[in-house]
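Trainee: missing the sequence, but the structure's below:
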């Protein structure tokens, strides 16, 4: 057998996956609606050997833009340990770490979208141990340059992230994580604690995130997310719908800054940190109709009710709305 043939035999099949999310939103106060393709992701992953794997993922329509998301190689030198280098979502939070096809609601929580959503370029080490139940530990160092500013980016400051998951018996999970970022000239520390219970068709989850800006450059941010869902199997074998899942979520975020300096609404190093997202809370209710099993082909029907302070300013897409979304994962 040739070396090339032997190498080919050792490789696992290349896996190609995709996620398409298309939706219609209707804002009830403005009487205005829109259609949108929120995601059109394609990913390729596989194993070159038991110790070497890889993944590359691109979104052809992330809010209308093409974005390279994941591009990494993962090494597993010993059992339970893995080392990842490249571009990927940093190990932080529960909800922000979910891929679009794993989301329970059509629109992400404030923690997942505004406060704790970070992808970056770097390296991470992970280790899984058993203490009567699995414990997954992850920690990494990252540029802080984001996804598009890598070529001429040099820094003497290091961003880091660390996460611990405790997979307790009977479907309980406790997740603790922390992260340091420096989007501009101010270091930002984030601390997150969350827990969920997933069993017998139920999913109950709660998560809290605290975000602190160095030198009192901005008020600390508090964010909270909680929801409950219940999968109801449809026993009629001829039915297109396999599961009906009612859901209810409450999430909250205080005034939030993205950590960048602005002057007159434009990024400027002569400026200061401003409120990019005004304090608000939201109540979301709805149904998910799973055409196959959950997170493969879902129709998500949501209604979002927003609550602002009297001086709060709502962004164009952050208002009361009805959302109908079709998500397909292949």
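Mentor: That came in fine, so what should we check first? All values derive from a computational prediction rather than experimental measurement. Numbers count the residues shown, from 1 in each chain.
Trainee: make it CA atoms for all contacts and neighbour counts henceforth
Mentor: Fine.
Trainee: Which residue ranges of the stretch 201-330 of the chain form strands?
Mentor: 202-213, 221-230, 232-233, 243-253, 261-263, 266-267, 272-273, 280-290, 297-308, 321-329 (DSSP state E, counting those that start in this stretch).
Trainee: list the helices and strands the fifth one packs on?
Mentor: Packed against strand 261-263 by the contact rule (3 or more CA pairs under 8 Å, 6 or more residues apart in numbering; DSSP states H and E) you find strand 272-273.
Trainee: Name the residues that touch the strand it packs on?
Mentor: 217-218, 257-263 (CA atoms under 8 Å, 6 or more residues apart in numbering).
Trainee: could you redo the last one with a cut-off of 6 Å?
Mentor: Around strand 272-273, the neighbours that count as contacts under CA atoms under 6 Å, 6 or more residues apart in numbering are 260-262.
Trainee: Turn the buried ones among those into a named ChimeraX selection, would you?
Mentor: Typed into ChimeraX, the line below selects the buried ones among these, using 16 or more other CA atoms under 10 Å:
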select :260,261,262
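Trainee: Would you reformat the contacts of strand 272-273 as CSV and include distance to residue 279?
Mentor: Converted to CSV, the contacts of strand 272-273 look like this (distance: CA to CA, whole Å):
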residue, distance to residue 279
260, 18
261, 19
262, 19
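Trainee: okay, pairing it with this:
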């Protein structure tokens, strides 16, 4: 049995409103391990997911054919996208991309089947069926229209990853189909990544949504006190976006207005990679003149201390 956790504490300052705040963004604790050579499990809870307690992963897994074939059933992150699938300690920036936060962030209850194969070009394909009920409406939720998702990854020369994904969800009475394509290069010093997501609403219930996330990270080894300093720069974009939930007038409205964002920052590594980091970021947002930004979606300075144990 393995016990692990992630604590992220941060301070944010927004110059446009001249106000700041302290926040514990995550306080995750999890148990994972194996009960037999082919049966694994994981249970994870977040005691402070933006101030709320949430059960996250809770699943059992069968590892067959020397882990080349895996069956998982329970509550989990839906296999889809690159950035939305990262755990908080694996994120490169203090705040998630628009793809990871608004457009492609789905955790649900269901079952998946994963298959790993290939020699010089390893490939992993994972797909599954899910309730569509989210994390809190399982007991009395029955459906004849399951959501489904599939994600494929291929590695080239051990440095380049290509990811393709498709997901169908049904937040209420309209089907939403999402398509995702991403690629990254990582050689241990440089990480360069780009991802695109397209979201279509059945019957033209809402205009199609485009989301882009592109960033570069360069690690500089340090021998004293710190073990590395990382310089990062990100551009991400989200067009007018609806979560698929109808308003009181029976129409889908934009929950998130279109915006561009540029994020620059430094990460000071105090231990092994993604184990103890201080993240210093500045985010600059760009909206159309008529947009009304959410209170927390404006220019901000972020200082975050992340510890993974």
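Mentor: Happy to help now that I have it. Worth saying up front: this structure is predicted, and the values here are computed from it rather than measured.
Trainee: rewinding a little: list just the nearest of the contacts of strand 272-273 of structure 1 to residue 293 of structure 1.
Mentor: Minimum distance to residue 293 of structure 1 across the contacts of strand 272-273 of structure 1 is 41.6 Å, recorded for residue 260 (CA to CA).
Trainee: Counterpart of the closest one over in structure 2?
Mentor: Correspondence of residue 260 of structure 1 to structure 2, assessed by TM-score structural alignment: residue 245.
Trainee: Same check on residue 78 of structure 1?
Mentor: Going residue by residue (TM-score structural alignment), residue 78 of structure 1 aligns to residue 65.
Trainee: Next, find the distance separating its match from residue 59 of structure 2.
Mentor: Remark: distance between residue 65 of structure 2 and residue 59 of structure 2 (CA to CA, to the nearest Å) = 20 Å.
Trainee: So if I had to pick from those two, which one is more boxed in?
Mentor: residue 59 (19 against 11; other CA atoms under 10 Å).
Trainee: Show me what whatever helix or strand the more buried one lives in is packed against.
Mentor: Using DSSP states H and E, the element containing residue 59 of structure 2 is strand 52-64. With contacts defined as 3 or more CA pairs under 6 Å, 6 or more residues apart in numbering; DSSP states H and E, strand 52-64 of structure 2 has these neighbours: strand 39-49, strand 69-77.
Trainee: so where is the strand ranked longest in structure 1 in structure 2?
Mentor: Longest strand in structure 1 by number of residues (criterion: DSSP state E): strand 32-49. Strand 32-49 of structure 1 corresponds to residues 19-36 in structure 2, going by TM-score structural alignment.
Trainee: What distance do you get for residue 279 of structure 1 to residue 290 of structure 1?
Mentor: Per CA to CA, residue 279 of structure 1 is found 33 Å from residue 290 of structure 1.
Trainee: Of the two, which one has the most company?
Mentor: Just comparing residue 279 of structure 1 and residue 290: by other CA under 10 Å the higher neighbour count belongs to residue 290, 25 against 21.
Trainee: Residue in structure 2 paired with that one?
Mentor: Under TM-score structural alignment, residue 290 of structure 1 pairs with residue 269 in structure 2.
Trainee: Need the nearest residue in space to that match, chain neighbours excluded.
Mentor: residue 277 (4.7 Å; CA to CA, 6 or more residues apart in numbering).
Trainee: Strands of the stretch 51-200 of structure 2, residue ranges please.
Mentor: 52-64, 69-77, 107-117, 123-130, 147-156, 160-169, 176-186, 190-201.
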